[in-house]
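1. sequence? don't have it. structure:
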């Protein structure tokens, strides 16, 4: 086994490193500015862990500290972390321990240490570099530890800066890291959401139809469908008069919009939990909504119709209703699950809020 090289590198202050990055620009120049230096130890947030709010505050502080040190916007770190948080299995089958890590980015040992490194648990930055590994020391302790959040984020930052610091450079770097177009798209969508709202908590929700109006629905998950071939019903049908407002159920990015021979005029929205919300059989769209737009819970998307089951423009082959489906992306596959429990939860939440508001006004 090759003995690790020991090179005690000088630790510079966070302000000096940040200034060097700003002066040197992006891409190779920015990487050069950090080469030969470790980041100062990234401090914990000082917020007790154990709750979603506290964990989010601690993670955001960590992203912001790494952003100050590398010049990479915090929301890009957050987007990569959130993507990995939403997929069921991490690369290489490894899982991140919630008790030891704030972030969920898991880098397989052959990538971290180098594929030909005889020590796949290697933590020496110099020997990892010798074997072409991904791992870097971001905490200033002279170790490149894949269980250390600062080391993982800094290693990712060095990868990103190899491509530059523009949004397009970021997309290329993500593609080169995952070699998966779906992953690159998801990370870009999450980054856009975090940048727009400036926070990590994007958990709000709404019922897809205005509560208190005329509609009816029940669980129709898994029932048979024959038009276009034998298949099952992957969603819930909400029957309501033609022209009823259809609303976004979540914070998200409009991923698809247009005609589908099964769903007619449909729109699809990706939320921060990597769930795809599918609204089908619409009569039309809110004219201001376009692909790539950001939407919020309760925002108007379009109106209920009876489009679908044919070529573009086909209408009236069934009573007007909204078909609402929800799908979860696990990195390689995307699968549908029954939205009925969530619909009931969102409906009840809105009724409670309406009753509370009415009581407060009286």
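-> Okay, I see it. All values reported here derive from a predicted model rather than from experimental measurement. Numbers count the residues shown, from 1 in each chain.
2. all contacts plus neighbour counts: C-alpha atoms, from now on.
-> Fine.
3. Please compute how far the longest helix seen in the chain lies from its chain's middle.
-> Longest helix in the chain, counting residues (DSSP state H): helix 340-361. Distance of helix 340-361 from the chain centroid (CA atoms, centre = their mean, to the nearest Å) equals 27 Å.
4. ok, residues contacting that helix?
-> With CA atoms under 8 Å, 6 or more residues apart in numbering as the test, helix 340-361 has contacts from 205-207, 211, 218-219, 221, 235-236.
5. If we use 6 Å, what do you get?
-> Residues from elsewhere that reach helix 340-361 (CA atoms under 6 Å, 6 or more residues apart in numbering): 206-207, 219.
6. and what of stretch 225-234?
-> 221-224.
7. now, which of those sits nearest residue 262?
-> In terms of CA to CA, no member of the contacts of stretch 225-234 lies closer to residue 262 than residue 224, at 14.0 Å.
8. give the contact list for that closest one.
-> residue 232.
9. measure it to residue 250 for me?
-> Residue 224 sits 28 Å away from residue 250, going by CA to CA, to the nearest Å.
10. Now do the helices in the stretch 101-250 of the chain.
-> Applying DSSP state H, counting those that start in this stretch to the stretch 101-250 of the chain gives helices spanning 109-113, 125-130, 149-161, 167-178, 181-197.
11. Presented hereafter is structure B, for comparison with structure A:
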């Protein structure tokens, strides 16, 4: 049995939780009013939604107005979550929707919540679940785009708006430094270009007849120990420009005993593009800089297989590798099909008089 004082304290705590939950519910219902005001205007017709990127941008913008969280931070979290679902489709399965954010039932309703299907935002709040009602219908629906995005925004709001606050909020949620880094990178890319449709690609070398390549992924390599070749070699002459294949951010730049002078670029699909054996870098780019498809990042060389500065142990070529982040580890996959696809697409653009995608 519990004492009268313990019972009174329990009642006070429940009342306090109820009051907090009620306040949060009243605040979240404001989204419905903001949405209605944005979508039903007497002075101008509603904006025509052309594609899924427009639809997502509208959602991010509305949530940004409501919470004052920059849209590109919301977009970065959403895109990172989408890449995790792509890497782990069985563990993160959810109905088709605009948002990619996934929260498990215990995370959404609260780990100690006796009802794993709870949709009541008040009781979810009591059990410290992430689920919130962003649409104002009184239900915290884990597959409602507005509810899902508002729930994540509510978590961020607990920490503040500064860059350091954003970092801490992400760390508290993911407990994974890789996830924090990726989301910050994505946010910078989105902020730089102020749009979402940043998935065009370019071939890593200027289109022409000055290079040759075939599928060399998985072949044996002996220098530094027995290993497989995690990439495609594109043979070309010294000094041929090496270009970014994507919109992305420079994650790594410097010497590697295997790859020589190399650069690593992270794109919005959470893929790491690895360019090795360069003869030099474009001096205008550094770690943390954002790049575009077709932008020169360095030049073909034959560096590597030794201490910094080692050159000429093999014919000049670009080693191009690509890796997918699975959350805790990265794994390589054969880049050859993508290289062929990007080369064909760029040749078609050039025939039409178009250059590589640009900002």
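-> Done, it's in. Since we're looking at a predicted model, the values are computed, not measured.
12. Could you tell me the TM-score of the two chains?
-> Comparison of the two superposed chains (TM-score structural alignment, normalised by the length of structure 2) gives a TM-score of 0.86, and 330 aligned residues with a CA RMSD of 2.6 Å.
13. rewinding a little: quick one: which of the contacts of stretch 225-234 of structure 1 has the most company?
-> When neighbours are taken as other CA atoms under 10 Å, the top entry among the contacts of stretch 225-234 of structure 1 is residue 221 (18 neighbours).
14. follow-up on the earlier one: just name the closest of the contacts of stretch 225-234 of structure 1 to residue 194 of structure 1, please.
-> Distances from residue 194 of structure 1 to the contacts of stretch 225-234 of structure 1, taken as CA to CA, are shortest for residue 221 (32.5 Å).
15. quick one: contacts for the counterpart of that closest one in structure 2?
-> By TM-score structural alignment, residue 221 of structure 1 lines up with residue 217 in structure 2. Residue 217 of structure 2 sits next to 229-232, 334 when contact means CA under 6 Å, 6+ apart.
16. same question, residue 82 of structure 2
-> Contacts of residue 82 of structure 2 (CA under 6 Å, 6+ apart): residue 100.
17. name the element the counterpart of it in structure 1 belongs to?
-> Pairing criterion TM-score structural alignment: the partner of residue 82 of structure 2 within structure 1 is identified as residue 85. Assigned by DSSP states H and E, residue 85 of structure 1 belongs to helix 74-86.
18. Check for me that residue 303 of structure 1 belongs to a strand.
-> Yes: applying DSSP: H, G, I helix; E, B strand; the rest coil, one finds residue 303 of structure 1 inside a strand.
19. where's it relative to residue 310 of structure 1, distance?
-> According to CA to CA, residue 303 of structure 1 stands 19 Å off from residue 310 of structure 1.
20. residues near the counterpart of residue 116 of structure 1 in structure 2, how many?
-> In structure 2, the residue paired with residue 116 of structure 1 according to TM-score structural alignment is residue 112. Close neighbours of residue 112 of structure 2, defined as other CA under 10 Å, add up to 14.
21. try the one 10 residues further on
-> By the criterion of other CA under 10 Å, residue 122 of structure 2 has 25 neighbours.
22. picking that back up, which of the contacts of residue 217 of structure 2 tops the neighbour count?
-> Counting neighbours by other CA under 10 Å, residue 231 comes out on top of these with 25 neighbours.
23. For the nearest residue to that residue once chain neighbours are set aside, identify the helix or strand it belongs to.
-> The spatial neighbour of residue 231 of structure 2 that comes closest, neighbours along the chain excluded (CA to CA, 6 or more residues apart in numbering), is residue 321 at 4.1 Å. Using DSSP H and E, residue 321 of structure 2 maps to strand 317-325.
24. which residues of structure 1 does the helix or strand that that strand is followed by align to?
-> Heading C-terminal from strand 317-325 of structure 2, the first helix or strand you meet, by DSSP H and E, is strand 330-333. Against structure 1, the aligned range for strand 330-333 of structure 2 is residues 334-337 (TM-score structural alignment).
25. Could you give me the buried positions within the matching stretch?
-> The neighbour-count check on stretch 334-337 of structure 1 (16 or more other CA atoms under 10 Å) flags residue 336 as buried.
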